[in-house]
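Colleague: A structural model of the following input is requested.
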Amino acid sequence: MTTITKEESIILDGISKFILEKGIFSEFDCPIEGVNLRKVSDYSFYLQIISNENFFSKSVISHNGFEVRPIESKLKEFLENGGFSKMYVEQARIKRRNEQREDLSLRLTKFKIWTFWPLFVIAIFGGIYSGIDFFNKKSEHKSEEQYLERIKQVESELTTLRTLISSQNNQSLLQNSTGKENLYRDSVGKITHTERK
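Modeller: The predicted structure follows:
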């Protein structure tokens, strides 16, 4: 679809009505009433626009010109529905909508630009803070493991001490209860019997 101006839409409607009445139009026809076409190139321009539409058929003439024949039912319906003037209004509406869309897109882009850097700085700060927190928790976890291992070591030492104290108590009790036998523990913890001499 060719983009047209308001003035061109009026001229194209006039030419279309003339073509519908006469049944044919070429660049050699006389000017249409109310339409100022001074050069043959003006005719060619408008005929080219008209021939690009679906309701006209274009046939070439031998003297570097051409003529346009209408497909009457389509052309009549097109003119009844507003013709090229309606096409101009529709194009203007679409153009206005596209301009509004571009304006909205421009505003959105500006908003994105203005909000990007503050959000980026906040994100960097959050990332750094998360990294520091992660490493701190990891070191806390290591110190907690060391603490638990130290507790286990102390408990095992306490168990060993309790065992030694208990065995010493048992040995002293046994020594007091029997006069002939001397029970004692060797370094491995075995109880051996020896007789007193």
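Colleague: only C-alpha atoms for contact and neighbour calcs from this point on.
Modeller: Will do.
Colleague: how near is residue 90 to residue 77?
Modeller: Separation of residue 90 from residue 77 (Cα to Cα, to the nearest Å): 17 Å.
Colleague: Revised request: answer the last question for residue 173.
Modeller: As judged by Cα to Cα, residue 173 and residue 77 stand 127 Å apart.
Colleague: again, but for residue 84
Modeller: With the distance defined as Cα to Cα, residue 84 ends up 12 Å from residue 77.
Colleague: want to put them side by side, so please do this one too:
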Amino acid sequence: MNKALTEKESKVADLFLEDLLTHEKTHAFKSVVNHFFEKDKISKERALFICEYLERKSLVTLILDSNFTLRNIKFDKSKIQEFLKNDGINKRWMVDSKLKYDLKFSKFKVKTFGFLFVISIFGGVYGFYDFIERVGIIKHFQSEQKKELEESKLHNSFLIQKDIDSLNTTKKSKKNE
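Modeller: Predicted structure coming up:
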């Protein structure tokens, strides 16, 4: 059996407390309690669990018979009114539910943070290394281009001089002939 109230049961518990406020007396018999929970399709076990929950909150007092089955419920209307005015069970259930999900999510974040941090550090180091390597390659490429440019200038100047000399020799040779 589930040890916690469900959302539906928390709403029914609030409605049950509101229903108790409509009674003229400060107690309700078993038949009234059973009728209320049966119309909301709550089993007798869960109805008793809800009543025990309300007793732990000091909103009602359960009177059980020798078989530990519900006989009567005593309640204090002022306590119930104050409780419903402040929050009510459904509001508290929502807060508790949110806290449970926040706790699970926080545990998940703690478990995954280290792994993702290591991956991000690895990615950052790899990116920095790749950047430095590319800068080195670019500098090397630029120096290679400068060398090739100087070599081509020297080669071109050598060819130009050779052409000039070869032209001169051909002109001289033509004049001599």
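Colleague: Quantify their similarity with the TM-score.
Modeller: These two chains, once laid on top of each other, score a TM-score of 0.52 by TM-score structural alignment, normalised by the length of the second structure; 116 aligned residues with a Cα RMSD of 3.1 Å.
Colleague: circling back to that earlier point, who has more neighbours out of residue 84 and residue 77 of the first structure?
Modeller: residue 84 (23 against 12; other Cα atoms under 10 Å).
Colleague: And the more buried one, what's its match in the second structure?
Modeller: Structural alignment places residue 84 of the first structure opposite residue 89 in the second structure (criterion: TM-score structural alignment).
Colleague: contacting residues for its match?
Modeller: Counting by Cα atoms under 8 Å, 6 or more residues apart in numbering, residue 89 of the second structure makes contact with 10-11, 13-14.
Colleague: which of the residues you listed map to contacts in the first structure?
Modeller: Taking both residues aligned by TM-score structural alignment, their matches' Cα atoms under 8 Å as the threshold, the shared contacts between this structure and the first structure, drawn from these, are 10-11, 13-14.
Colleague: Could you give the number of residues near the aligned partner of residue 48 of the second structure in the first structure?
Modeller: In the first structure, the position corresponding to residue 48 of the second structure is occupied by residue 44, as judged by TM-score structural alignment. Applying the criterion other Cα under 10 Å, we find 17 residues in the vicinity of residue 44 of the first structure.
Colleague: Might one say that residue 44 of the first structure is in contact with residue 27?
Modeller: Yes - here residue 44 of the first structure reaches residue 27: they are 6.2 Å apart, a contact under Cα atoms under 8 Å.
Colleague: picking that back up, scan the kept ones among the contacts of residue 89 of the second structure and report the most crowded one.
Modeller: Each of those was scored for neighbours by other Cα under 10 Å, and residue 13 scores highest at 22 neighbours.
Colleague: What distance do you get for the aligned residue in the first structure for that residue to residue 18 of the first structure?
Modeller: When the structures are aligned by TM-score structural alignment, the residue of the first structure matched to residue 13 of the second structure is residue 12. If you measure residue 12 of the first structure against residue 18 of the first structure using Cα to Cα, the figure is 10 Å.
Colleague: where does the corresponding residue of the second structure for residue 68 of the first structure land in three-state SS?
Modeller: Aligned counterpart of residue 68 of the first structure in the second structure: residue 73 (TM-score structural alignment). When the structure is split into helix, strand and coil by DSSP: H, G, I helix; E, B strand; the rest coil, residue 73 of the second structure lands in strand.
Colleague: thought residue 73 of the second structure was touching residue 63?
Modeller: Yes - with contact taken as Cα under 8 Å, residue 73 of the second structure and residue 63 are classed as touching, separated by 5.9 Å.
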